[in-house]
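Trainee: 3D model of this:
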Amino acid sequence: MSDAGGAGRADEGVAPGPQTPRTVIEGRYELLESIGSGAMGEVWRAYDRRLRRYVAVKGLLARTAMTADTRRTAMQRARREAEALAKIEHQNVVTVHDQVETDHQVWIVMKLLEGRSLADLLRRERVLGVPRAAGIGLQILQGLRAVHQAKVLHRDVKPGNVLVRDEGLAILVDFGIASFAGANKVTKLGIPIGTPPYMAPELFAPASPGPTPASDLWALGVTLYEMAEGRLPFRGHEVWEVQENIRSSPEPPYRYSGPLAPVIQGLLAPDKDDRLDAATAEAMLQEVLRDPEAQEPLKWERPTESHEPPFAQQSHAHESGQEQVPPEKLQPARQGRRGGPRGWRGALAVALAALLAGGVWLALPDREPESPPGNASEAKPPSPAQKEWERWREGHSTLRIGVKGDQPGLSEYLEKKKTYEGFDISMAYAIAEALGYPRDGVEFIRVTSDNRSTRLVNKEVDLVVASYSITEERRKVDKVEFVGPYFNAGRTFLVRKKSRKHDLDSAADVRESKAAVCTAKGSTYESLADDGYTMREPQLATYQECVDELLNADSDVYAVASDDVLLAGYAHGKPGELKLLDTHRGTEGYGVAMRPQDEALRSQVCSALREVISSGDWDTMYDKHLADLGLLAKSAPDPPECGTL
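Mentor: Have a look, this model is predicted:
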């Protein structure tokens, strides 16, 4: 058996299990069985003899590309592509472990994932529904943004190349035909590379500049349509069939997409210059997931001459009490692309207008309007919620807030001043002020990642503002409730700049080197052991202790795992000794934590946090405490929706 996807140097070996000859790449990766194939080669289930684990292996070059004249150029390009792919660390993109180069082939070695493809899911369920489709689409888009940031194009985004895990995580896989922008755009026979029903129309043009990020976004739009509508928007097995269908019917019908329709329309703009960009598409998908009407995508108003987006029409129908049209009488929503604003642009304008209009309303505190002077007798009695808050306030003359004291820029105790300082501290004071507490009415109590939930449960503190990541597990296990997020932090590592043993420049280096990783006991990063990282045992109580050990030349700890905002302060304080690696595996949101039974407090904290974010105070705090730490540009998270509490 020869190497998949091209003639390369292979050594004969023996696979684990049955004693039969197998192809072994570079004496390490033993090809066991083909688990997928296409025009650009095969994907193999393989066994990594060195680390004793199963992996997926695929060649980046097809046999058809291997002519004497093009081999050297193709090998150089594939080598650069493999290096770029290996640097992508994102929870929605398959992890690339290694790159291997044989005589005439460049291989990428990827994590072997268990799960079913989105294509299998669609074959079984046909239509996924708006919320589920939007959630999966958002994850694919976030993965694509990480891929594009690495200057790589996927070129074959489709349901068959998206893995959906049982817990709902969507992972973009199969980079067998991925390339840099401007790389080869056609096969040897002049046929555009990709799967025809998912290929953008600009790829069909004779003078096409080749694939771009916009081409991947078109494929995402086709995939979103297929999830929401249960069919392809433009059918055809051959390139010319798909091209003709796009030309003759550029506006596919929308029956089930509901609030997803404007997003799909924007992604399926035939002219790539009119297509939604990734950032706008992500914002619109997040808005769809916040839209309660998304739970019932079939509640459409009967089509009119209006060019409002479907979700705007639904809203009007709901407010006016009009009777909903039965499903059997529904008509596809159609927004013309000619002679006026594009459908998605109109939808975005409506969404932004709604947010701006709603921002004034949402910024108002949760209390009844004050009565005019002299009409006290006509004033409304306090609501049950107001009474409950007043009772809580009477029993808490001092607001006790749990904070950390060893996180520069975020939350740090200054011994000389005998006071706390940082972004979290300013946030805590702002929330306390909105609750009616003066600064001297706030008591800070130092907590750690390991004991903050206990201090809450034991009523030693009323709130915790201490880089507390919002997770469902913490709601259940720690028995705490959150309001937030008030900050979205990236996940990363802090390492030594100069090391006697390990040269660490990426998260992949940390994992593959088996370097000991330290994190605070009780943090979400303890689970890194499940992803193949070597964790210090036992973990320490605080991140400061981890950093102290990292700085100790005699220590076996070579990396500290935590959030970028938390570790940036340490790196900033030791610029010659420590460095922050690029953010990997997405972000996590910090929340203000409290006891679930304190409903009145939770409602007030939500209103306070909403006001802090909406008023611009968040930006002032960020500029004061965090802007100089070398983080990527940050923006305030969306204000919380307090009406859902």
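Trainee: From now on I want contacts and neighbour counts done on CA atoms only, so please keep to that.
Mentor: Will do.
Trainee: contacting residues for residue 60?
Mentor: Counting by CA atoms under 8 Å, 6 or more residues apart in numbering, residue 60 makes contact with 5, 40-41, 78, 105-108, 176-178.
Trainee: quick one: which of those sit in helices?
Mentor: Using DSSP state H, residue 78 are the members of the contacts of residue 60 that sit in helices.
Trainee: filter the contacts of residue 60 to the buried ones?
Mentor: Buried positions within the contacts of residue 60, assessed by neighbour count (16 or more other CA atoms under 10 Å), are 5, 40-41, 78, 105-108, 176-178.
Trainee: In a markdown table, list these along with distance to residue 549.
Mentor: Formatted as a markdown table, the entries for the buried ones among the contacts of residue 60 read as follows, by distance: CA to CA, whole Å:
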| residue | distance to residue 549 |
| --- | --- |
| 5 | 47 |
| 40 | 48 |
| 41 | 47 |
| 78 | 40 |
| 105 | 43 |
| 106 | 39 |
| 107 | 38 |
| 108 | 35 |
| 176 | 42 |
| 177 | 44 |
| 178 | 41 |
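Trainee: One more sequence to fold, the one below, so I can look at both together:
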Amino acid sequence: MQGEDRAGAGRADDGAAGGPEDRWAGDGLRRADSGAAQEWPRTPPHEAPPGHRRPQVVIEGRYELLEPIGSGGMGEVWKAHDLRLRRFVAIKGLLDRNAMTAGTQAAAMQRARREAEAIAKIEHPNVVTVHDQVETDNQVWIVMKLLEARSLADLLRGEKVLAVPRAADIGLQILQGLRAVHAASVVHRDVKPGNVLVRDDGLAILVDFGIATFEGAAQVTRSGSVIGTPPYLAPELFTPGSPGPTPASDLWALGITLYEMVEGRVPFAGGEVWEVQENIRQTPDPVLRYAGPLAPVIQGLLFPDPQERLDAATAEAMLREVLGAPLARTATSGGASGEAATHPPTAVSEPPPGHVPEPLGPPVAEPRAADGQRAQQGRRRKGPWLKAAAVTLCVALLGTAGWLVAQGVGGDKGGTGGSTTTGTSGRGGSAVPEKWRKENPTLKIGVKDDQPGLSKYDRKTKTYAGYDIDLAYAIAEDMGYSRDQVVFTTVPTDYRSTALKTKGVDLVIASYSITPERKSASPGGYSVDFAGPYYEASRGFLVREKSSKYTINDSSDLRRLKVEVCTARDSTYETELPKRGFTMTESQPNTYQDCLDQLLDVKSDVYAVASDDIILAGYVKANPGKVRRLENIQGAEGYGVAMRPNSPGLKAEVCSALRKILAGKVWEDMYAKNLSALMDSQAPPGRPDLTECEGY
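Mentor: Here you go, the predicted structure:
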């Protein structure tokens, strides 16, 4: 699997519901059914008599169990030796021995079999790699990579609290892993610090799928208690008629984990489940003293009502803002130049072990209501505005709390995004740009972060670069914005319209193809308006350079051999290719990068990726000798600048800027800088006609 190089082999730590010291791993939370317990095969004793070699159990003649490396309410995780490949692995049974009865064994085995298959398909650097699944008479085992890392719980025990940037980075990685898990229709059910491993290089890995379940699967309880760890269990799991664990309940647990990282404790304590739930009811808005810009994220994830809770895409956008947004700027009251007042960058240092930082200001918390019921009702009322304003609020906090260093996105101020105008107003000194800028001191633009040449995010420098980024700066400059007044937010393909709908961004410049369907969305969808197109891309495919299963010379081979094609969810390819006879993968991921990751994994069933030629060219350049492009197929993708509908003033300004960019040398310079090397062509393609700007 691709993930086999994610961590070095060594000390195993699957998490196993928090490990041997996990105080929440007691029998009271184990899966149970009525009836006599099924007799379970004896496992090797933990200690052998002196002078005797302990007899080893070998699973399926291949995996030799060596020693337990973690235990919890759902059983033990073993360090094992893979006799065939001669490597050490971690192996865990998915079935709780206390839940097995003669009457439930067959159904439980079938369910665990399906869960193991789903878990084994999850491929993501922030999710533990599953090498294999094996089945014995009354157990289903998953074989995982053995990881050299310590748990986040161990990290917090030593350091007590983490600095906000570090907590946000770990939280973002957990969230990205959860999105991959949820995309496979799996719910983790036990997200907590004990089940997150943190390597020395900072990589966070979500582990322990021993109690994972399918989305929508029935709850399994004992004495009314839901399986999991009480302080991290979402309140909806205990409401009458609850559908059981869902992705939203995993996001609640992530909110608890984020709170614990920055505050040094869980927000809703209690020794029993009922105590935790009562604390949620009585005080639904826990005090946040040290969260700084993370406060809106944590508050949004800890909404008791799952319908009002932050969704994964919005939470990811907000976490990226915390990690990478520039400090907000406040316009000077005087000075005709209109320059923004700058604040000196504030370095962030992590607190020494055992140190609890002093609050920078008053606690970020809601006023307590007269009783828990009123407090919870008030929290429910505020839900809708949080999703709409969360990203904006997060940016404001970044500017006032002084947590992060301003990033200077996109390189020097004289870059290829270059001057398209004269005068500070951006249009020869006219007052037209001020129409939008007057009410919007920053311009929030949604972009991609995984498309070399077009738009790529550098995690080390915390900057975006590429053709779309330069275009965004050029448009912003024409509208009267300076570079430090532009705020970029990553928007995956299936989240672009939502980011506009919730006003998390003002514009989306993210290889967003203009289609009639997107301009007039179907019921339940979000329509957007476009200015453009600013670039015309051809359609194509990416395949492995070498394939042991297929010989693929052109796109006709993909159809003839019924090769599974991966593309991004909600892209034009998802609906267009099946009409042309292509076979698509069963479920499409959020991004083209996810498809590329599967293509590079020689053990996956993905042998082709469909996308635009310019996107695929960037992937070829980044992976020389591993993938190749096929010839383009019929059709073109016209990229547009997207915005909310019924914004004629904003659209007029964007269209005006695009006309100047396309008419002058700026467009050619941006192509030469970012795309010519990828396309092996110094000459840019023909200039597109701004059909979406007619009348503006």
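Trainee: TM-score for the pair, please.
Mentor: After superposition, the two chains reach a TM-score (TM-score structural alignment, normalised by the length of the first structure) of 0.53; 405 aligned residues with a CA RMSD of 5.5 Å.
Trainee: Among the contacts of residue 60 of the first structure, which ones are in strands?
Mentor: Taking DSSP state E as the definition of strands, the contacts of residue 60 of the first structure contribute 41, 105-108.
Trainee: Just name the closest of those to residue 123 of the first structure, please.
Mentor: The shortest distance between residue 123 of the first structure and any of those, using CA to CA, involves residue 41 and amounts to 24.7 Å.
Trainee: Show me what the closest one lines up with in the second structure.
Mentor: Aligning on TM-score structural alignment places residue 41 of the first structure opposite residue 75 in the second structure.
Trainee: Relative to residue 211 of the second structure, how far out is the closest residue to its match other than its chain neighbours?
Mentor: Beyond its immediate neighbours in the sequence, the residue positioned closest to residue 75 of the second structure (CA to CA, 6 or more residues apart in numbering) is residue 96, lying 6.1 Å away. Relative to residue 211 of the second structure, residue 96 of the second structure is positioned 9 Å away (CA to CA, to the nearest Å).
Trainee: Please enumerate the strands of the stretch 551-696 of the second structure.
Mentor: Per DSSP state E, counting those that start in this stretch, the stretch 551-696 of the second structure carries strands over the ranges 564-566, 583-584, 608-612, 627-629, 633-643.
Trainee: what do you get for the stretch 151-300 of the second structure?
Mentor: Assigned strands in the stretch 151-300 of the second structure, in chain order: 186-187, 196-198, 204-206, 213-214, 221-222, 225-226 (criterion: DSSP E, counting those that start in this stretch).
Trainee: So which of the ones you listed is nearest residue 104 of the second structure?
Mentor: Relative to residue 104 of the second structure, the nearest member of the strands of the stretch 151-300 of the second structure by CA to CA is strand 221-222, separated by 14.5 Å.
Trainee: Have a look at how far, on average, that closest one is from the first structure.
Mentor: Between strand 221-222 of the second structure and its aligned partner residues in the first structure, the average distance after superposition works out to 3.6 Å, using mean CA distance after the TM-score superposition for the first structure.
Trainee: Which elements pack onto that strand?
Mentor: Using 3 or more CA pairs under 8 Å, 6 or more residues apart in numbering; DSSP states H and E as the contact criterion, strand 221-222 of the second structure has no neighbours among helices and strands.
Trainee: For the second structure, give the helix that spans the most residues.
Mentor: Criterion DSSP H: the longest helix present in the second structure is helix 372-401.
Trainee: how about the next helix or strand after that helix: buried residues?
Mentor: Downstream of helix 372-401 of the second structure, the first helix or strand assigned by DSSP states H and E is helix 434-437. Neighbour counts over helix 434-437 of the second structure (16+ other CA under 10 Å) mark 434, 437 as buried.
Trainee: so where in the first structure does helix 434-437 of the second structure end up aligned?
Mentor: Helix 434-437 of the second structure lines up with nothing in the first structure when matched by TM-score structural alignment.
Trainee: In the first structure, what sits opposite residue 89 of the second structure in the alignment?
Mentor: In the first structure, residue 89 of the second structure lines up with residue 55, judged by TM-score structural alignment.
Trainee: Would you agree that match falls within a strand?
Mentor: Yes - Residue 55 of the first structure forms part of a strand when assessed by DSSP: H, G, I helix; E, B strand; the rest coil.
Trainee: mind listing what it touches?
Mentor: Residues near residue 55 of the first structure by CA under 8 Å, 6+ apart: 45-48, 109-112.
Trainee: if we can go back for a sec, rebuild the strands of the stretch 551-696 of the second structure as TSV, extending it with mean neighbour count and distance to residue 662 of the second structure.
Mentor: Listed next are these as TSV, based on neighbours: other CA atoms under 10 Å; distance: least, CA to CA, whole Å:
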stretch	mean neighbour count	distance to residue 662 of the second structure
strand 564-566	25	33
strand 583-584	20	36
strand 608-612	26	21
strand 627-629	21	28
strand 633-643	20	13
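Trainee: can I get the ones you listed in CSV with distance to residue 534 of the second structure?
Mentor: Output for those, formatted as CSV (distance: least, CA to CA, whole Å):
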stretch, distance to residue 534 of the second structure
strand 564-566, 26
strand 583-584, 29
strand 608-612, 15
strand 627-629, 24
strand 633-643, 6
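Trainee: closest to residue 532 of the second structure out of those strands?
Mentor: Nearest to residue 532 of the second structure among those is strand 633-643; the distance by CA to CA comes to 4.7 Å.
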